[in-house]
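[1] Mind folding the following:
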Amino acid sequence: MSIAELNSRAAVTAAPLIPALAERWSPRAFDPTAVVPETALTAALEAARWSPSASNTQPWRFIVARRGSAEFDIIASALMGFNQAWAGSASALIVAIAELEDAEGNPRRWATYDLGQAVAHLSVQAHHDGLHVHQMGGFDVDALRSAFDIEERFLPTSVSAIGILGDPDALPDPLRERELAPRSRAALDEIVIVNA
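    Got it, this is the predicted structure:
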């Protein structure tokens, strides 16, 4: 499958979706030479900034590291398992951090939910601008907490690789197979418990 074919893998949906949602997917093959335009990276972060949050608390923080920086290498070294095999080819790695308590110690119960919305907005904007995002949960939280001196009231929740689609043949076997596999999701009637 060519990169052009991979780029046009729109989901088969039960209802029409806007292209940025239907076409968005999470590759592992990134072009290791591509540099993300700063305007596109800024737009993705701006989309995250303007996502909804409970009482407008905006309980999200981000560490943005571009490939070639010491910060990128720190984040890449904290990744676990197969993530280390491919994520270093991304143009940037972004650590998404939830503010679980405000500065006075009051809990922010919806912080991780709100952070998830922010990262979703980031990924859709990035796709709209021709980029791809792959979110990961497999990383060493304590390593990132220590490396970036993150206070206990903040929780590193995910790491996202962002960049330009690359050649899937550069991936090791099990990952290449997953990269080229048909896209699939559970049917709506499997995930909607009540639809009265």
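[2] From here on, just use CA atoms for contacts and neighbour counts.
    Fine.
[3] Now the terminal residues of stretch 119-138, how far apart.
    Start-to-end span of stretch 119-138 (CA to CA, to the nearest Å) is 16 Å.
[4] buried set for that stretch?
    119-136, 138 (16 or more other CA atoms under 10 Å).
[5] Of these, which belong to strands?
    Using DSSP state E, 132-136 are the members of the buried residues of stretch 119-138 that sit in strands.
[6] List the buried residues for stretch 17-27?
    In stretch 17-27, residues buried by neighbour count (16+ other CA under 10 Å) are 20-27.
[7] With respect to residue 43, which of these is nearest?
    Nearest to residue 43 among the buried residues of stretch 17-27 is residue 20, at 14.3 Å by CA to CA.
[8] quick one: secondary structure of that closest one?
    At residue 20 the chain is in helix, as set by DSSP: H, G, I helix; E, B strand; the rest coil.
[9] Leaving out chain neighbours, which residue sits closest to it?
    Computed as CA to CA, 6 or more residues apart in numbering, the closest residue to residue 20 that is not its neighbour in sequence is residue 128, at 5.4 Å.
[10] Same check on residue 168?
    Per CA to CA, 6+ apart, closest to residue 168 is residue 29, 5.2 Å.
[11] and that neighbour, what does it touch?
    86, 89, 165-168, 170-171, 179 (CA atoms under 8 Å, 6 or more residues apart in numbering).
[12] rewinding a little: of the buried residues of stretch 17-27, closest to residue 142?
    residue 26 (25.3 Å).
[13] Doesn't the closest one lie inside a strand?
    No - looking at residue 26 with three-state DSSP, it is coil, so not inside a strand.
[14] Please generate a structure for the following sequence too, so the two can be compared:
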Amino acid sequence: MSDGNQQLDRDVDGSAIDGLRDEVAANRDPQYDIDPLFVNRWSPRAMTGETLPEEELMALFEAARWAPSSYNNQHWRFIYAEPTDDNWDAFVDLLAEGNQPWAEDAAALVIIISKTTFDFNDEYAPTHSLDTGAAMENLALEAARRRLVFHGMQGFDYDAAADYLNLSDEYEVEAMAAIGERAAEETLPEDYQDQEEPNQRKDLDEIVFNGDFAPTDE
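    Sure thing, here's the model as predicted:
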């Protein structure tokens, strides 16, 4: 675990967002005028290993709580562990080998699952994953607002996670995530340092279509 040194400065209330942050402006170029929060959100890996106050961690889940939801069913569920918890090592062990060296410095690891059925009739809910993804994005944006790390992952053992949580058939594992205080990229293992920058996105004409679908990637 990190000793907590080299923490990057941030506003505790996360309120000072006047535009694109320097590291983002150097790597990203939005095509239209949108709130900078959307562009400032990215997925760093370097974290200090320090714990987060409970009220700050819970504030992230509070943001997730207000995501849009089909029939207001709120399919998302978040199961988290902190380094002082008895189940911390079990959460770390779920991660792929490539994610463990940096994610073990998180303040919290989260398993994100969805309830695949509606509460009111027990029928299959086609948008359970979509709704849960929306909640995860709310969480990620609030973390970005506070200058915290939120790094979502598919690099873990899905079956082992479901077994560990003893999930019934009506729940599905969607993703894991690492949350923590941001640290300098030099604290990462050398193999990860070159990846520690915001990435670019596809142009709108590759993802938005008027009237019919004409894929550009075929």
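[15] TM-score them against each other, please.
    Scored against TM-score structural alignment, normalised by the length of structure 1, the superposed chains reach a TM-score of 0.88; 191 aligned residues with a CA RMSD of 2.1 Å.
[16] Give me the distance between the spatially most central residue of structure 2 and residue 126 of structure 2.
    Nearest to the geometric centre of structure 2 sits residue 152, at 3.7 Å (CA atoms, centre = their mean). From residue 152 of structure 2 across to residue 126 of structure 2, the span is 22 Å (CA to CA).
[17] Translate residue 19 of structure 1 into the numbering of structure 2.
    Matched by TM-score structural alignment, residue 19 of structure 1 corresponds to residue 36 in structure 2.
[18] The aligned partner of residue 80 of structure 2 in structure 1 - nearest residue in space that isn't next to it in sequence?
    When structure 1 is aligned by TM-score structural alignment, the residue opposite residue 80 of structure 2 is residue 64. Closest residue in space to residue 64 of structure 1, ignoring its immediate chain neighbours: residue 94 at 4.6 Å, by CA to CA, 6+ apart.
[19] Which of the three states applies to the one you found?
    strand.
[20] neighbours around it, how many?
    A count of nearby residues for residue 94 of structure 1, using other CA atoms under 10 Å, gives 21.
[21] Now check it against structure 2: what is it aligned to?
    Aligned partner of residue 94 of structure 1 by TM-score structural alignment: residue 110.
[22] could you give me the residues in structure 1 that the helix ranked longest in structure 2 aligns onto?
    Taking DSSP state H as the criterion, structure 2 has its longest helix at helix 128-145. Using TM-score structural alignment, helix 128-145 of structure 2 lines up with residues 111-128 of structure 1.
[23] Next, please give the residue ranges for the strands of structure 2.
    Counting by DSSP E, the strands of structure 2 are 76-81, 108-115, 148-153, 171-181.
[24] out of the ones you listed, which comes closest to residue 121 of structure 2?
    strand 108-115 (12.9 Å).
[25] orientation of that closest one relative to strand 76-81 in degrees?
    150 degrees (axes from the mean of the first three to the mean of the last three CA atoms, to 10 degrees).
[26] sorry, back to before: not counting sequence-adjacent ones, nearest residue to the residue nearest to the centre of structure 2?
    residue 177 (4.1 Å).
[27] before we move on, what about residue 193 of structure 2?
    Using CA to CA, 6+ apart, the closest residue to residue 193 of structure 2 is residue 185 (5.7 Å).
[28] that older thread, isn't the residue nearest to residue 64 of structure 1 right up against residue 159?
    Yes - the criterion here is CA atoms under 8 Å, and residue 94 of structure 1 meets it with residue 159 at 5.5 Å.
[29] What lines up with the residue nearest to residue 152 of structure 2 in structure 1?
    Match for residue 177 of structure 2 (TM-score structural alignment): residue 160.
[30] how close does that match sit to residue 153 of structure 1?
    21 Å.
[31] more neighbours, those two?
    Each of residue 160 of structure 1 and residue 153 has its neighbours counted (other CA under 10 Å); residue 160 has more, 23 against 15.
[32] Could I get the full set of helices for structure 2?
    22-25, 36-40, 54-65, 88-94, 100-103, 128-145, 158-165, 190-193.
[33] Tell me which of those helices is the most buried.
    Ranked by mean neighbour count, the helices of structure 2 are led by helix 128-145 with a mean of 22 (mean count of other CA atoms under 10 Å).
[34] Mean per-residue distance, it versus structure 1.
    Compared with structure 1 after fitting, helix 128-145 of structure 2 deviates on average by 0.6 Å (mean CA distance after the TM-score superposition for structure 1).
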